[in-house]
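# would you be able to build a 3D model of this:
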Amino acid sequence: MSESSTTDKPAARPPRGGGPFGGMNLPAEKALNFTASGKRLVGKLRPERLWLALVFGLAVISVTFAVLGPRLLGEGTNLIFSGIVSKALPTGTTQAAVIDQLRASGDTARADMLSGMTLTPGLGIDFAMLSTVLFWALALYVLSSVFSWLQAFVLNGIVQRTVYRLREEIEAKINRLPLSYFDKRPRGDLLSRVTNDVDNISQSLQQSLSQVVTSLLTVIGVIVMMFLLSPLLALIALVTVPLTLVITALIAKRSQKLFVGQWRNTGELNGQIEETFTGHALVKVFGRQKEVEERFTAKNEELYEASFGAQFISGLIMPAMTFIGNLVYVAIAVAGGLQVASGAMQLGDVQAFIQYSRQFTQPLAQLGSMANLLQSGVASAERVFDLLDAEEQSEDLQEAETPEGMHGRLVFEDVSFRYTPDRPLIADLSLVAEPGQTIAIVGPTGAGKTTLVNLMMRFYEIDSGRILLDGVDVAQMTRRDLRSRMGMVLQDTWLFGGTIRDNIAYGRPESTEEEILDAAKATYVDRFVHSLPDGYDTVLDDEGGNVSAGEMQLLTIARAFLAKPSVLILDEATSSVDTRTEVLVQKAMSALRAERTSFVIAHRLSTIRDADLILVMESGRIVEQGSHADLLAAGGAYHALYEAQFAAPIADEV
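The predicted structure is shown next:
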């Protein structure tokens, strides 16, 4: 539009430091509410509860097989050790006789150790039994891996479907948000929430869900097996649980805020980069590369410090858990050795218990190390939920009214509007636009010209009064119906990646090829299209880089022509075309405006001399209205604007 958002609503947008050179002085992010946001994130998995039950069942089977493995390997060790000891004993005697003989000779330590074993003197290792035990141990580990793979496969589908629905929810939410939401936020930060934060949520769910379920089940299964083997050693291992929880909580508490800062700074840096790239030519023109680089370096440094701090502090969890696990390993090895020496346990049972102690501390360490991943994911989720919780535009009425016909009679009745409560902009504005009239709106920057158009389109809701289109209050119409009756051509052109034909047909997708060509010829698009290599099939990039600015403007005008609206809004629509093309476009627009209401926002008064009615706005009010000749003769505000544009340059030349 011909006026920036800041001119009509200066208080609506947080200070950003002035275009591509300004600072990103955004308000600080609120502290992370980990519990509430985490519960809400888990709630997004509710539609997948049956699949989650399957994942849990597969995890139970996988963990059960994995937990039974060390017990079988312990039995194998017992067979080997017992066989070696049995081989050393004299054949023909019994285990009881050997033990009695050792006690009689005073070697009670060996007697106690042998009493806890199953021996057959002179027999040696039972390789048949050992082979059977090892086969079943291998089978258990293979089956555990197969079920673990199935669990990961199913879980991957759950996470991706959940993220798919989340992206759909975000897309639908964006379409329901009012224009004021986007006016107040940098586009780069919004894009970061939709892309980076959603990807981080996906990664966090993918990695944490599987590990959380597997680790918890492993801890439970290992505790059961440890108590079956030795209650004493199990109690020693359980000492680590409260210690692990305390250390994890202390570290996680410090890293939460840093993760919030990491993703906030990521969004702000994206916003800064997007802003700089958009105004790249302006940066070059004013030679502000150095300032832009300094701003980028400063923000990049903030992101580095937040990311480094978050990852470093949360990364302390795993080494701390490993240290505690090693202490428990030593304690169990010493206590287990004493148990074997006393005959209370066999060597294979101690070996199995040591394996279980590693299996016990490893999932605890994994749960601790996942704290940084979970915090990062929940921090991103909170940013996404902040978007999803944003106030939406009011819903359309279920029993909406529809005007009869497409005449384009527009009436403003005592319309008042303000962007902020303490700064009135438009007050008690009334006007009538009859079908077929061309109404020009002129005035200084910030007078409310663009705001008037925004109110027509219901981009913003009025505070009081009514706007009627063909006798129906626009507030009683659906936005889709209202906007389908209006066509708008902006000063800032917008084209999407696609062919020239597709860009023109965007105004009315169901148009025929003949209608598209007629619109192109009427707006003189056809004149330059044939000079392009592929004609109407020429593919444009999203910036329209392979056509000139004037040609882009003509394409947007052709799009509006094709839509054939009852109300046409032209916001400095010919500002990017040359003088000759402007004359041709003005002629084409005259044909288009027949029997349709046209609003023309103009800074160049030469383009609106033939308007049926000229409205002169100042501070949100219509201070003058009339034809070009009448307003000049009145010698008021319009005369002053006209003199400023034409008389002053003539005086300068003289």
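
# only C-alpha atoms from now on, for both contacts and neighbour counts.
Fine.

# any chance you could map the strands in the protein?
Along the chain, the stretches classed as strands by DSSP state E are 410-417, 426-433, 438-442, 464-469, 472-473, 486-489, 498-499, 539-540, 567-571, 597-601, 613-618, 621-626.

# grab the nearest non-local neighbour of residue 41.
What sits nearest to residue 41 in space, not counting adjacent residues and going by CA to CA, 6 or more residues apart in numbering, is residue 381, at 6.8 Å.

# check contacts around the most centrally placed residue in the chain.
Centroid check for the chain by CA atoms, centre = their mean gives residue 194 as the closest residue, at 2.5 Å. By CA atoms under 8 Å, 6 or more residues apart in numbering, the contact set of residue 194 is 167, 170, 384.

# distance of the first one relative to residue 349?
To tie it back to what came earlier, the one meant is residue 167. Shown here: residue 167 relative to residue 349, a distance of 52 Å by CA to CA, to the nearest Å.

# please give the structure of this sequence too, so both can be compared:
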Amino acid sequence: MSAGPRDILRLLRGHRRWVALAVLLTLAATALSLVQPLLVRRVIGSASPGPVIALLIGLFAAQVIVQGLAQYIVARAGEGIVLGIRLRLVRHLLRLPMAAYDRHRVGDLLSRTGTDSTTLRLLIAEGLTDALTGAITLAGVVALMLWLDWLLFLVVLAMVALAAVIVAVVLRGIGVASLDAQRAAGAMTADLERALTAIRTVRASRAEDRETDRIAAGARSAYEGSLRMARLDAVVTPAIQLAVKGSFIVVLLIGGLRVAGGKGSLADLAAFLLYMIYLVGPVGMLFQSLSTMQQGVGAYRRVTEVMAIPTERDAAPRPASPVPAPPLLEFRDVWFRYEPHRPVLRGLSFEVPPKTHVALVGHSGAGKSTVFALIERFYDPDSGRILLDGRDLPAVGRSEHRTRVGLVEQHTPVMYGTLRENLTYAAPEAGPEELARVVELAHLTELLSRLPHGLDTDAGEHGMALSGGERQRIAIARSLLARPELLLLDEPTAHLDAASEEALRRSIRETAGECALLVIAHRMSTIRAADLVLVLDEGRIVATGGHDELLDTSDRYRALLGEHAGP
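Sure thing, here's the model as predicted:
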């Protein structure tokens, strides 16, 4: 994949005026410089050169000022382009389907937002601008050189054509090497993110050297890719020297012989040679810009690969059909698979009544977490229907649906920031009274009284300043603050000691009066607290009822309780 004109113009959206202004200023500076050899020509042939010299100095000063302004505008446009690409990438990355996060490593996605978006600045702000100004300036220099001496110009053209052939050969290799280097840098970032996220496990397993070797391998691959690109790019500079300096020597030799033979004037030769000096700029700019743009192609491809992934759709394609007195949540013959020919859910059907505490139990791999993922619409079922309050989930926008469903994960991610920022994450407009309600409901009052700054205490990276039980209760309070109609809890007591578990059970009983609870449960105490127990086995519900009822009627339920024997 290469970056075509339409692709570049799309990336320039919102910055075309600045890039156009930079090009115009660069052309103005070039025009000021192109006039100077003609003035030198007049100085050589003039009896009173004073006024011409003054004009020459003025033009040179104006050229310097205009060129400096153009360079600043190019830099400004480049940074603006990088900012725009990063903002679009961030918005896009946060709205991808969950399956996309399963296929891509987080560190690699981070690399595309950081390193790759910066590299794109070379492609657009520097490569494109230099290519445009170099081409137009080259056209002006060529016209004036043809006007002065077309025969000498043919000599220059032959040398430039030879250099162009050399540059064309290496450009393809630069593009390939650029893509390899960007991919290797992405893999290195992903490996580093993997190690830092699990740094305590790394240290406890004495795996620092192994992780260093793994990350270093990615760094070396990126180094080798960049080195291949540098070797190819190094060919461009000698090619430019061949085109300009080589032709300068040849023109000086041929032109000097012609002046000595009376077939040309010294003033014309001096002006032509000055234009050859000016030729270094546009020819070098044009060749180097092509090399720079090829270096940006790898980053462009990696960014567009991510942007091409469709985002999660939030539209409601059809109006809802009213259903009288429906259950709050209903699965009807739902089938789902992550991979072809390996179904996880097989015709799953069950109901969750309003304001009811329901426990979902089953062995590992039975499909419990998949049920939660489908309820949250992280994935859509392959077939069957899922209804919330009598409405098919596809008939409701994802954002609207998620305002009615809360989720507390087993590993309870706590964001970097204060406890207040974590609690109000799903309800940023919540007031002090609402905060006080969920703090009490989740039994966080004692914790906050011990912290130096209460709700404004930093939670630490990934909440590591808190215990596992404290993180669990904060996640529950965060979900309750949004007042969901259905709250999903993935084994909420897994990380709690006996005292905290008892406090949480009281919270769950009180919460059941506000919304329905669907709890993935393994502990006997969590299962007993439920009004209804659903037994899931190989993607199907095999038994439904209360705890005591299932003890009498379900062999599978009794076997599960034996596997998860505990308080």
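
# about what we covered before: residue 167 and residue 349 of structure 1 - which one has more neighbours?
Higher neighbour count among residue 167 of structure 1 and residue 349: residue 349, with 24 against 16, using other CA atoms under 10 Å.

# show me what that one lines up with in structure 2.
Structural alignment (TM-score structural alignment) places residue 349 of structure 1 against residue 268 in structure 2.

# distance-wise, check that match relative to residue 140 of structure 2.
As judged by CA to CA, residue 268 of structure 2 and residue 140 of structure 2 stand 17 Å apart.

# ok, now residue 288 of structure 2?
19 Å.

# higher neighbour count, those two?
The residue with more neighbours, out of residue 288 of structure 2 and residue 140, is residue 288; 22 against 18, by other CA under 10 Å.

# report the separation between that one and residue 194 of structure 2.
38 Å.

# what do you get for residue 7 of structure 2?
Residue 7 of structure 2 is 33 Å from residue 194 of structure 2, by CA to CA.

# which one of the two has more residues nearby?
The residue with more neighbours, out of residue 7 of structure 2 and residue 194, is residue 194; 17 against 12, by other CA under 10 Å.

# the longest helix seen in structure 2 - contacts with which helices or strands?
The helix that spans the most residues within structure 2, counting by DSSP state H, is helix 150-197. Here helix 150-197 of structure 2 is seen to pack against helix 106-111, helix 129-148, helix 208-241, helix 247-260, helix 266-307 when contacts are counted using 3 or more CA pairs under 8 Å, 6 or more residues apart in numbering; DSSP states H and E.

# which part of structure 1 matches the first one?
Looking back up the chat, that one is helix 106-111 of structure 2. The aligned range for helix 106-111 of structure 2 is 187-192, by TM-score structural alignment.

# mind reading off the mean deviation between that stretch and structure 2?
With mean CA distance after the TM-score superposition for structure 1, stretch 187-192 of structure 1 departs from structure 2 by a mean of 0.5 Å once superposed.

# so which bits of that stretch are buried?
Buried residues in stretch 187-192 of structure 1, counted by 16 or more other CA atoms under 10 Å: 187, 188, 189, 190, 192.

# on that earlier part again, need the winner for burial among the helices and strands packed on helix 150-197 of structure 2.
Among those, helix 266-307 has the highest mean neighbour count (mean count of other CA atoms under 10 Å), at a mean of 22.

# which elements pack onto that one?
With contacts taken as 3+ CA pairs under 8 Å, 6+ apart, helix 266-307 of structure 2 sits against helix 16-45, helix 50-93, helix 117-121, helix 129-148, helix 150-197, helix 208-241, helix 247-260.

# nearest to residue 492 of structure 2, out of the ones you listed?
Nearest to residue 492 of structure 2, of all these, is helix 150-197, at 22.6 Å by CA to CA.

# centre of the chain to that closest one, how far?
Put simply, helix 150-197 of structure 2 sits 24 Å off its chain's centre (CA atoms, centre = their mean, to the nearest Å).

# give the aligned range of it in structure 1.
Residue span in structure 1 matched to helix 150-197 of structure 2, by TM-score structural alignment: 231-278.

# with stretch 420-438 of structure 2 instead?
Using TM-score structural alignment, stretch 420-438 of structure 2 lines up with residues 501-519 of structure 1.

# tell me which residues of the matching stretch come out buried.
So stretch 501-519 of structure 1, judged by 16+ other CA under 10 Å, has buried residues 501, 502, 503, 504, 505, 506, 507, 508, 516, 517, 518, 519.

# also stretch 518-536 of structure 1?
518, 519, 520, 522, 523, 524, 525, 526, 529, 536.

# re earlier: the residue nearest to residue 41 of structure 1 matches what in structure 2?
Using TM-score structural alignment, residue 381 of structure 1 pairs with residue 300 in structure 2.

# tell me how far that match lies from residue 308 of structure 2.
12 Å.

# what's the answer for residue 281 of structure 2, then?
Noted for residue 281 of structure 2: a distance of 38 Å to residue 308 of structure 2, by CA to CA.

# ok, residue 465 of structure 1 - contacts?
Contacts of residue 465 of structure 1 by CA under 8 Å, 6+ apart are 412, 413, 414, 415, 416, 428.

# what's the match for the last one in structure 2?
Right, residue 428 of structure 1. Under the alignment (TM-score structural alignment), residue 428 of structure 1 pairs with residue 347 in structure 2.

# what about the residue nearest to its match when sequence neighbours are not counted, neighbour count?
The shortest distance from residue 347 of structure 2 to any non-neighbouring residue, by CA to CA, 6+ apart, is to residue 333 (4.0 Å). Counted with other CA under 10 Å, the neighbours of residue 333 of structure 2 add up to 16.

# map residue 333 of structure 2 onto structure 1.
Residue 333 of structure 2 maps onto residue 414 in structure 1, with residues paired by TM-score structural alignment.

# how about stretch 170-187 of structure 2: buried residues?
Neighbour counts over stretch 170-187 of structure 2 (16+ other CA under 10 Å) mark 170-171, 173-187 as buried.

# residues in contact with the residue mapped onto residue 314 of structure 1 from structure 2?
Aligned by TM-score structural alignment, residue 314 of structure 1 pairs with residue 233 of structure 2. Counting by CA under 8 Å, 6+ apart, residue 233 of structure 2 makes contact with 170, 174, 291.

# what do you get if the cut-off is 10 Å, keeping everything else the same?
Contact analysis of residue 233 of structure 2 by CA atoms under 10 Å, 6 or more residues apart in numbering lists 167, 170, 171, 173, 174, 227, 288, 291, 292, 294, 295.

# could you do residue 131 of structure 2 as well?
With CA under 10 Å, 6+ apart as the criterion, the residues that contact residue 131 of structure 2 are 23, 137, 282-290, 292-293.
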